[in-house]
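Engineer: Attaching a predicted model along with its sequence, questions to come.
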Amino acid sequence: MSSSVEASEDNEELRKPFLHTGSWYKMRSRQSSLTGMSSSARILSDGSVSILLCVLIVSLGPIHFGFTLGYSSPTEDEIISDLRLSVSQYSIFGSLANVGAMVGSIASGQIAEYIGRKGSLMIAAIPSVLGWVVIATANDSSFLYLGRLLGGFGVGVISYTVPVYIAEIAPQDSRGRLGSLYQLSITTGTMLAYLFGIFVDWRLLAVIGALPCLLLIPGLFFIPESPRWLAKMGLMDDFEASLQVLRGFETDISVEVNDIKISVSSANKRTAISFALLRRKRYWFPLMVGIGLLGLQQLCGINGVLFYSTTIFENAGISDSKLATFLLGAIQVAATAVSTWLMDRAGRRILLMVSSWSMTVCLIVVAAAFYVQSSVSEDSNWYHVMAILSLVGLVAFIIAFSLGMGAIPWLIMSEILPIGIKGLAGSVATLVSWLLSFGITMTVNLLLDWSSGGTFTIFATMSALIVVFVTLFVPETKGRTLEEIQTSFR
C-alpha cells in the first residue's frame, strides 16, 4: 500500500511542471495515476505511443514541404496559360520556394534555440498558410512570387526543426526509424500534390496545400517540447517531466536524465556562439559531414526531377505525363517506407552506399537513353524504346534515392551536431542545402533545353561523388545515443 501511495505522489510531482505542454497530457497523467485505470488510459501512458503521436503531428510540416516541392510540376501548363507567363517566369516561380527556404534556414537555428522547437514550427506554419492563400488568389506573377516566398520560408524552418525535434525525443534504438518518417512525409506530400494535380486546377490545389499547416498549428498544443532543449535552457523540472511523458510514466528515466544533464552542462544558454567555435575539430568535422551530405543530396538533381518531372516525361515522349508523375511519386513513397523499415536494421552508412551507387547507375542509364533518343527520328522504334528506358531509369533513380539519400542526410545532420552549436551549425548546413536546391531548380529547365542527356550526365557525376564522400567521412550512428555520437567527435 505504501509503495502505491509513493508512486501516486511521484506522478503528481511529474504533472505539476508539465501543465504548459497541453491539456491532453495533463489529462493522461491523471488517468495513469488512478488505481482503476481503463485499458485505453494504459495504452496512452505508454511512451512509444506518445512519441509516435508527437512525430505524426510534426510530420504535417514536412507534408507541406513535399506538397510545395510537387506543386510546380502538375500546374506548369495551367499557370503559364492563365497568367500568361513565360517559361523563364515560371522557372522563377518554381525556384522562389528555395529562396524563401534559404531565408527560413538562416533564421531556423536561432529561432529553434531561443523559443524552442514547437515555437519554431508555429512560426513556420503561419506564413506557409498565408503563402498558399496568396497563390490561390493570385492574378499576376508578383502575387504568385510572394506566395511562393512565404511558403518557402516555412519550408526552410521546417527542414531544420522537424528532424532535430524527432532526433531529440526518440529513443536511440528507434531514432533512425522515427527520423526517416520525416522523409516519408515529404514524399507523401509530393505524391499528394501530383495526385490532386490530375483532378483539380492550380488554385484549388493551392488551397489543399494549406491544409497540413492548418492542422499543424492546433496540433502543436498537444505535444511536449524537446526535453534536450528544455535541459539546455536550464528548465530542469520541465525537462524531466517532458522526458517522462515521452518514455512513459512507468519507465525509469534516471540514467537518460543524467546523460543529458552531463551533455548540456557545458552548453550555457548565455554563452555567445560564434563562427570562431567552428575552427575546433569537434565542431567543424560534424558540420562538414552535414553540409557535404545535404549539398550532395541536392547536386544529384533530385529536386530538379521532382519540380519538373512532368516536363521531363513530356521530353521523353510520354503521352500522359501527369499520370506518370503521380506514379513516380507513389513509387517514391513506397521506397521511402522500405527505407524507414531498414534504417535501424542495416545502418546509415550501408544504406547511403547502396543508395548512391544505385543512383549513379540509374542516372547513367537515363543520360544514355536521352543521348540515343536525340539522335534518332521520333517515328522510329528506337525513339519509343529510349522513352521507356528513360522512364524506367528515372523510376529506379527515385527508388535508389529514397532508400538512403532521401532521409539519411537530414537524420545524420540532426544526430551529429553538438548541442552547443546546433542552432548556428544547423542553420549553415540547411542554408547550403537550399542554396544548391535553388541553383538546381533555377537552371534545370535551361539545362534540359540545352541537353537532356548532358543534364543527367552531370547529375550522375555528382552521385558518384556521394560514394566517395560517404566512404571517407560519414560515421555510423546506428544504436548510439546523441550524447555518445557527439562525444565521439572530441
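Structural biologist: The structure has been received and is ready for your questions.
Engineer: make it CA atoms for all contacts and neighbour counts henceforth
Structural biologist: Fine.
Engineer: In this structure residue 332 contacts residue 400, no?
Structural biologist: No - Residue 332 lies out of contact with residue 400 (Cα atoms under 8 Å); the separation is 9.1 Å.
Engineer: hey, which helix is longest across this protein?
Structural biologist: helix 87-136 (DSSP state H).
Engineer: Now do that one: which elements does it pack against?
Structural biologist: helix 60-71, helix 76-83, helix 141-169, helix 202-209, helix 211-219, helix 227-232, helix 422-450 (3 or more Cα pairs under 8 Å, 6 or more residues apart in numbering; DSSP states H and E).
Engineer: Figure out which of those is closest to residue 3.
Structural biologist: Judged by Cα to Cα, the one of the helices and strands packed on helix 87-136 that comes nearest to residue 3 is helix 227-232, at 27.6 Å.
Engineer: contacts for the closest one?
Structural biologist: 113, 116-117, 168-169, 236, 238-240, 242-243, 260-261, 264-265, 267-269 (Cα atoms under 8 Å, 6 or more residues apart in numbering).
Engineer: Apply 6 Å and report the result again.
Structural biologist: 239, 242, 243, 264 (Cα atoms under 6 Å, 6 or more residues apart in numbering).
Engineer: in the host helix or strand of residue 360, what counts as buried?
Structural biologist: Per DSSP states H and E, residue 360 falls inside helix 348-374. Within helix 348-374, the residues that qualify as buried are 348-349, 351-371, 373, counting by 16 or more other Cα atoms under 10 Å.
Engineer: Now name the helix or strand holding residue 198.
Structural biologist: helix 175-199.
Engineer: structure B:
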Amino acid sequence: MASEESRPLLGTNVEAELHAERPSQLEVYLSKVQNQNLYLATFAAVLGPLSFGFVLGYSSPAIPSLRRGNVPELRLKDSQASWFGSVVTLGAAAGGILGGYLVDKCGRKLSLMLCAIPYVFGFATIISAQNVWMLYVGRLLNGLASGVTSLVVPVYISEVAHSKVRGMLGSCVQLMVVIGILGAYVAGMGLEWRWLAVWCSIPPCFMLGLMAFMPETPRFLLSRHQRPEAIAALQFLRGPLVDHEWECRETEAHTEEQQELKIAEFKNPSIYKPFLIGVAMMFFQQVSGINAIMFYAETIFEEAKFKNSSAASVIVGSIQVFFTALAALIIDRTGRKILLVISGLIMAASAAVFGIYFKIALPTPNNFTHVNLAIPSLSVMVGTEQHPLAWLAVLSLGLFIMGFALGWGPIPWLVMSEIFPLRARGVASGACVLTNWFMAFLVTKEFHDLMVLLTPYGTFWLFSVTCLLNVVFTVFCVPETRGKSLEEIEAHFQRTH
C-alpha cells in the first residue's frame, strides 16, 4: 500500500521537472502547428451535439403541434406531453452509462459513429408513429444517442486539441447544441411535427459520413500501444511542420503510467476529487432549471400570455447561440472560474425577476382557490389577455439564457473532459453524464408539478437560489484549467494529495 501511495508523488516530481523545461519547447511547437485539420475533426465531432440540440429543441414546437393534431391517437394530453418532453432524458442517462463503456472499449471515433444510428432510428420511429408509444420510443432512442454524444464528443475534442485552443474548441460542443435547439425552434415555426423530425434527422447522417475520415485520438491510440497510428493521427491534426515525435513522447510518458482503473483507487484524491467536482458540476447545471426552461420555452411563453410564443422562443434561442459563441471566443483568455461566477450571478438575478413577473401577473390569492392551483394549465390563473408586463418575461428569460450560455452551459462539459485521468475518463465521464441526465429528467418531469406546488413564482425563486449555490461551489471547489495540458491538470490533483 505504501508503494502505491508513493507512486503519484514520484509522478508529480517528474511532471514538475518536465514543466520547468516545457514552456519554451511548447511555445516553439505550437507556433508551427497548423490547425485546419484539427478544426475539421472538431466540426465532424460537433455534428453530434448539433443533433443533440435538435433533439432538445424538438419538443418545444412539436408538443403544441401534436396537441392540436388531427389524429386522435397522437393528440397529446398534458401528462403525455410531459413524458414526451422528459423521456429523452431517461434515454440520455442510459446513454451516459453506455458511452462510458464504449469510449474505453471501442475508442472515441467509433463511439461517435455508432451513436448516429439511434439518432436516425429514433427520428424515423417518430416520423412513422401511429400511436403515442411510438413517439415515446423514438424520443427514448434520441435520448440514448444524446447521452453517448454528450460524453464522447467532449472527450474526443479534449484529446485531439492542444492547450492553446482546447477551451475554445471544447466550448463549441455547447455552441452546436444551442444552434441545434435554435434550428429546431426556427424550423418548428413552419413545419409540422413529422416534417420537423425529418429535418432533425439530417445532421447525424452527415456526422456518420465525416467521422469515417477523421482520426482516432492520439492518447487513446497510445493507451492501446498503437504508436504508428498515433503518429499518423498527430500528423493529420497538427500539420507537417511540427515535431510529432516530441508530442508523442510527452503523451506517451504519461500514458505508460496508466493502468486499469480499480474501485479501490477512488480513495485516492487524484481520482475522487475530480470525480466529485465533475459530478457536482453536472448536478448544479441541471438544478438551475435550464432544461425545464428549454424543453417548455414555448409553453412558458404561452402561459405568460406572450402573443407570439414561437417567435419569443426563437429570440431566446438566438440569445443562447450568440453568448455561447462569445464564451467560446473568450474562455481561453478569461479562464473557466470567472465565467462560471458571472454566469451564476446573472442566472440567479434573472430567475428572481422572472419569479417577480409571475407574482405580479398571477391573480391574488383571493381570486382563486387551491382547486385552481391543481388545474394543469397556468393559463387559467394568468387569464386570457397578454399581461402588460409580458415583455419582462421575455427579458428575464433571455437574461437567464445569456447567463447560462456564458458559463454554466459550456464549461461543465469542458471541465469534465479535462480533469479526469486517462484511465478514469470513461467511468468518471459516464457517472457525470448519468448524473446530468438523471437530474435533467427529474427537473423536466417535475417542472409542472413544481409550478403547481410552489406556484410559478416560487419555482423560479427556487431556481434563483440554486444558481447562487452554483456560485459558492465554483469559488471554493472548481480548479482553473486554462492554459494547462491534460497531464498538468492531473498533476495538480496529485499534488493536492
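Structural biologist: Cool, got the structure. Since this is a predicted model, take the numbers as computed values, not measurements.
Engineer: Give me the TM-score for this pair.
Structural biologist: In this superposition the chains share a TM-score of 0.88, using TM-score structural alignment, normalised by the length of the first structure; 442 aligned residues with a Cα RMSD of 1.7 Å.
Engineer: what residue of the first structure takes the place of residue 133 of the second structure?
Structural biologist: Under the alignment (TM-score structural alignment), residue 133 of the second structure maps onto residue 142 of the first structure.
Engineer: what do you get for residue 408 of the second structure?
Structural biologist: Match for residue 408 of the second structure (TM-score structural alignment): residue 405.
Engineer: Relative to residue 459 of the first structure, how far out is that match?
Structural biologist: Using Cα to Cα, to the nearest Å, residue 405 of the first structure is found at 14 Å from residue 459 of the first structure.
Engineer: what does residue 325 of the first structure give?
Structural biologist: For residue 325 of the first structure, the distance to residue 459 of the first structure - Cα to Cα - is 19 Å.
Engineer: More neighbours: which of those two?
Structural biologist: residue 325 (27 against 22; other Cα atoms under 10 Å).
Engineer: what lines up against the more buried one once you look at the second structure?
Structural biologist: In the second structure, residue 325 of the first structure lands on residue 313 (TM-score structural alignment).
Engineer: What residues does that match make contact with?
Structural biologist: Contacts of residue 313 of the second structure by Cα under 6 Å, 6+ apart are 297, 298.
Engineer: would a markdown table of the contacts of helix 227-232 of the first structure with distance to residue 155 of the first structure, neighbour count and secondary structure be doable?
Structural biologist: Below are these laid out as a markdown table (distance: Cα to Cα, whole Å; neighbours: other Cα atoms under 10 Å; DSSP: H, G, I helix; E, B strand; the rest coil):
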| residue | distance to residue 155 of the first structure | neighbour count | secondary structure |
| --- | --- | --- | --- |
| 239 | 28 | 25 | helix |
| 242 | 26 | 26 | helix |
| 243 | 27 | 22 | helix |
| 264 | 28 | 20 | helix |
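Engineer: Closest to residue 122 of the first structure out of those?
Structural biologist: Out of the contacts of helix 227-232 of the first structure, the member with the shortest distance to residue 122 of the first structure (by Cα to Cα) is residue 242, at 19.0 Å.
Engineer: residues touching that closest one, list them.
Structural biologist: So residue 242 of the first structure contacts 224, 227 (Cα under 6 Å, 6+ apart).
Engineer: let's go with 8 Å and repeat that
Structural biologist: 18, 224, 225, 226, 227.
Engineer: ok, those in the second structure: which stay?
Structural biologist: Using both residues aligned by TM-score structural alignment, their matches' Cα atoms under 8 Å, the second structure keeps these contacts from those: 224, 225, 226, 227.
Engineer: Verify the contact between the third one and residue 117 for me.
Structural biologist: Yes - the criterion here is Cα under 8 Å, and residue 226 of the first structure meets it with residue 117 at 6.7 Å.
Engineer: Overlap in contacts, the two.
Structural biologist: residue 165.
Engineer: More neighbours: those two, which one.
Structural biologist: residue 117 (26 against 23).
Engineer: so what corresponds to the more buried one in the second structure?
Structural biologist: Aligned partner of residue 117 of the first structure by TM-score structural alignment: residue 108.
Engineer: Assess the claim that its match and residue 149 are in contact.
Structural biologist: No - the pair residue 108 of the second structure / residue 149 is not scored as a contact, 10.2 Å apart, by Cα under 8 Å.
Engineer: rewinding a little: what's the angle from the longest helix of the first structure to helix 141-169?
Structural biologist: Here helix 87-136 of the first structure runs at an angle of 70 degrees relative to helix 141-169 (axes from the mean of the first three to the mean of the last three Cα atoms, to 10 degrees).
Engineer: so how many other residues sit close to residue 65 of the second structure?
Structural biologist: Other residues close to residue 65 of the second structure by other Cα under 10 Å number 19.
Engineer: how about it, what's its partner in the first structure?
Structural biologist: Checking TM-score structural alignment: residue 65 of the second structure goes with residue 78.
Engineer: List the contacts of its match.
Structural biologist: 201, 202.
Engineer: and the gap between it and residue 456 of the first structure?
Structural biologist: Taken as Cα to Cα, the span from residue 78 of the first structure to residue 456 of the first structure is 27 Å.
Engineer: now residue 211 of the first structure
Structural biologist: When residue 211 of the first structure is compared with residue 456 of the first structure (using Cα to Cα), they lie 35 Å apart.
Engineer: out of these two, which sits in the more crowded spot?
Structural biologist: residue 456 (25 against 15).
Engineer: Need the counterpart of that one in the second structure.
Structural biologist: In the second structure, residue 456 of the first structure lands on residue 460 (TM-score structural alignment).
Engineer: give the contact list for its match.
Structural biologist: 351, 352, 354, 355.
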